[in-house]
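J.: Let's see this in three dimensions:
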Amino acid sequence: MGIPEERIERLLPLAREAIVAGEHDRARTYVRRAKRIAERNRARLPREFERKTCSDCDVYLRPGVTARVRTRTSRVVVRCLECGATHRYPFS
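T.: Presented below is the predicted three-dimensional model:
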């Protein structure tokens, strides 16, 4: 694992802590910084990172606070409460 991947891995817990503290703008800054690092270094964002952040408004998705999570037949539906974007992920 290289330096960019390590930095991206460190930013996810920081974004989570910021959401817990109620600082949505700071969490958004951490998510945007991680995406920028991935872009510059042609690194892929981890699946956990992509699923826990909104791709439209860059907020950390925490169920009940910034996201609504519902399960449907063979998929999970996550709706961002900040911008209203919906993301669907398969599961078995």
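J.: CA only for contacts and neighbour counts going forward, please
T.: OK.
J.: Am I right that P63 is in contact with R70?
T.: No - in this structure, P63 is not within contact of R70 by C-alpha atoms under 8 Å, at 9.9 Å.
J.: quick one: which of those two has more around it?
T.: Neighbour count, other C-alpha atoms under 10 Å: between P63 and R70, P63 has more, with 15 against 12.
J.: Name the SS class of the spatially closest residue to that one that is not a sequence neighbour, please.
T.: With C-alpha to C-alpha, 6 or more residues apart in numbering as the criterion, P63 has its nearest non-adjacent residue at 6.3 Å, and that residue is V69. Three-state assignment for V69 (DSSP: H, G, I helix; E, B strand; the rest coil): strand.
J.: one more, for comparison:
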Amino acid sequence: MSIAAERIERLHELAREATANREFDRSREYVRLARRIAERNRTGLPRAFRRYTCDDCDVYLRPGVNARVRLRSGRVVVRCDCGATKRYPHD
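T.: You can find the predicted model right below:
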């Protein structure tokens, strides 16, 4: 595993902890930093990281805290508190 991938994984953990403690500004900083590292090193973000971050406000999404998750026919709908919506296929 590369140094960039390890750093992105650590920032993912820190963003999750910050959101659990309701420190949303700190969570945003961790998400932005991880995205910047991925861009500079031309690596993609892990699927879990992409699924649990808001593309509009860069906050880490935690169901029940700052995100609403609903199951619809064939997909998962995740809505952030900022109003952004993401849809994923679901088996």
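J.: After superposition, what is the TM-score?
T.: After superposition, the two chains reach a TM-score of 0.97 (TM-score structural alignment, normalised by the length of structure 2), with 91 aligned residues with a C-alpha RMSD of 0.6 Å.
J.: Now which residue in structure 2 aligns to the residue nearest to P63 of structure 1?
T.: Matched across to structure 2, V69 of structure 1 falls on V69, judged by TM-score structural alignment.
J.: And that match, how far from R35 of structure 2?
T.: As judged by C-alpha to C-alpha, to the nearest Å, V69 of structure 2 and R35 of structure 2 stand 23 Å apart.
J.: quick one, which of the two is more surrounded?
T.: R35 (19 against 16).
J.: which residues does the more buried one contact?
T.: Contact analysis of R35 of structure 2 by C-alpha atoms under 8 Å, 6 or more residues apart in numbering lists L45.
J.: Let me know the helix or strand that it is in.
T.: Per DSSP states H and E: R35 of structure 2 is located in helix 24-40.
J.: Next, the buried residues of the helix or strand following that helix.
T.: Next helix or strand after helix 24-40 of structure 2 toward the C-terminus (DSSP H and E): helix 47-51. For helix 47-51 of structure 2, a neighbour-count test (16 or more other C-alpha atoms under 10 Å) marks F49, R51 as buried.
J.: Now the residue most central in space within structure 1: closest residue in space, sequence neighbours ignored.
T.: For structure 1, the residue nearest the mean C-alpha position is T53 (1.6 Å; C-alpha atoms, centre = their mean). Of all residues not flanking T53 of structure 1 in the chain, Y60 sits nearest, at 4.5 Å (C-alpha to C-alpha, 6+ apart).
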